[in-house]
Structures are given as C-alpha cells and as structure tokens.
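[1] could you look at this predicted model? Sequence included:
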Amino acid sequence: MNKKWAVKRITLNLTASEMKYLEEYCQRTGRPATDVIRELIRSLEINKAEGVNHKVNQSEQLIQQ
C-alpha cells in the first residue's frame, strides 16, 4: 500500500435523489464517486483563528512541508 494514502473509511448516508444525482454525475464524467467526493472535500474552506479562509488542500501542503 502506498504510504502517501492513509486509508480511512467513512459511511455516507444519502437520500435516493442524492445518490441518483451522484451516480448520474459519475456516469457523465466517467469518474468514480470516491474521486468526486474527495475533490468536493478538498474544495471545502476552513476558517483559521485569524478569520482567513483556507482551502483544505492548501492546509495539506503546509502539513507535508
């Protein structure tokens, strides 16, 4: 297993319409749901104490340095 990816599994409860929407999006784009959900998570903004918004992947870059 690639040590870059520490696997952490989650269970996601979706309504039938949300699941249908996700499946349709994945089918149209040819991307797996896991990749779509990861991308959405990375695009989330988090608030730091000083009130500045930072994206999750920007924070990950700082941690890796």
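    Yep, that arrived.

[2] drop to CA atoms for contacts and neighbour counts, all remaining ones
    Noted.

[3] can you give me the strands for the protein?
    Per DSSP state E, the chain carries strands over the ranges 45-47, 53-55.

[4] so what's Y25 up against?
    By CA atoms under 8 Å, 6 or more residues apart in numbering, the contact set of Y25 is empty.

[5] presented hereafter is structure B, for comparison with structure A:
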Amino acid sequence: MVNRKWSAKRITVNLTSSEVKALKDYCSATGRPATDVIRELIRSLERSPKGLPEASHHE
C-alpha cells in the first residue's frame, strides 16, 4: 500500500511556444522542474480575488 501525503490530479495546459521557452529557460536557470515552478505559481495566486465570489472546491 502506498502512503501518500497528498493526492495529485493531472492537468493539461496549452502554452504558446514563447511561454514554453520562458518556462524551459526559467527551469534551466533555476535547476527546478517545471512541475514545481507551476505548482509554486498556482500557490501564489490570491485565494479570493477582489470582485469574485469565494471559489468552491471542485474536483
């Protein structure tokens, strides 16, 4: 049995070629994998942006 601290959900993100280049360049410069960089960016988002209702947790 696998003991997981968190559950993961796989998503697909469509990026322009310039966005892919920017991500690859950043990852190369920092030595971090794209998954970690994207996850950190998502975590840095405001939880409830001004003017928007509280988001419900959908999975």
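    Perfect, thanks for sending it. All of these numbers come straight from a predicted model, not from anything done at the bench.

[6] circling back: with distance to T29 of structure 1 and mean neighbour count added, can I get the strands of structure 1 in a markdown table?
    Formatted as a markdown table, the strands of structure 1 follow (distance: least, CA to CA, whole Å; neighbours: other CA atoms under 10 Å):
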| stretch | distance to T29 of structure 1 | mean neighbour count |
| --- | --- | --- |
| strand 45-47 | 24 | 12 |
| strand 53-55 | 24 | 13 |
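
[7] so which of those strands gets nearest L14 of structure 1?
    Among the strands of structure 1, the nearest to L14 of structure 1 by CA to CA is strand 45-47 (22.0 Å).

[8] burial of N57 of structure 1, as a residue count?
    N57 of structure 1 sits with 15 neighbouring residues when counted by other CA atoms under 10 Å.

[9] can you check Q61 of structure 1 too?
    Quick note: Q61 of structure 1 (other CA under 10 Å) scores 9 neighbours.

[10] the strands of structure 1 into CSV, with extra columns for distance to T11 of structure 1?
    Formatted as CSV, the strands of structure 1 follow (distance: least, CA to CA, whole Å):
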stretch, distance to T11 of structure 1
strand 45-47, 22
strand 53-55, 23
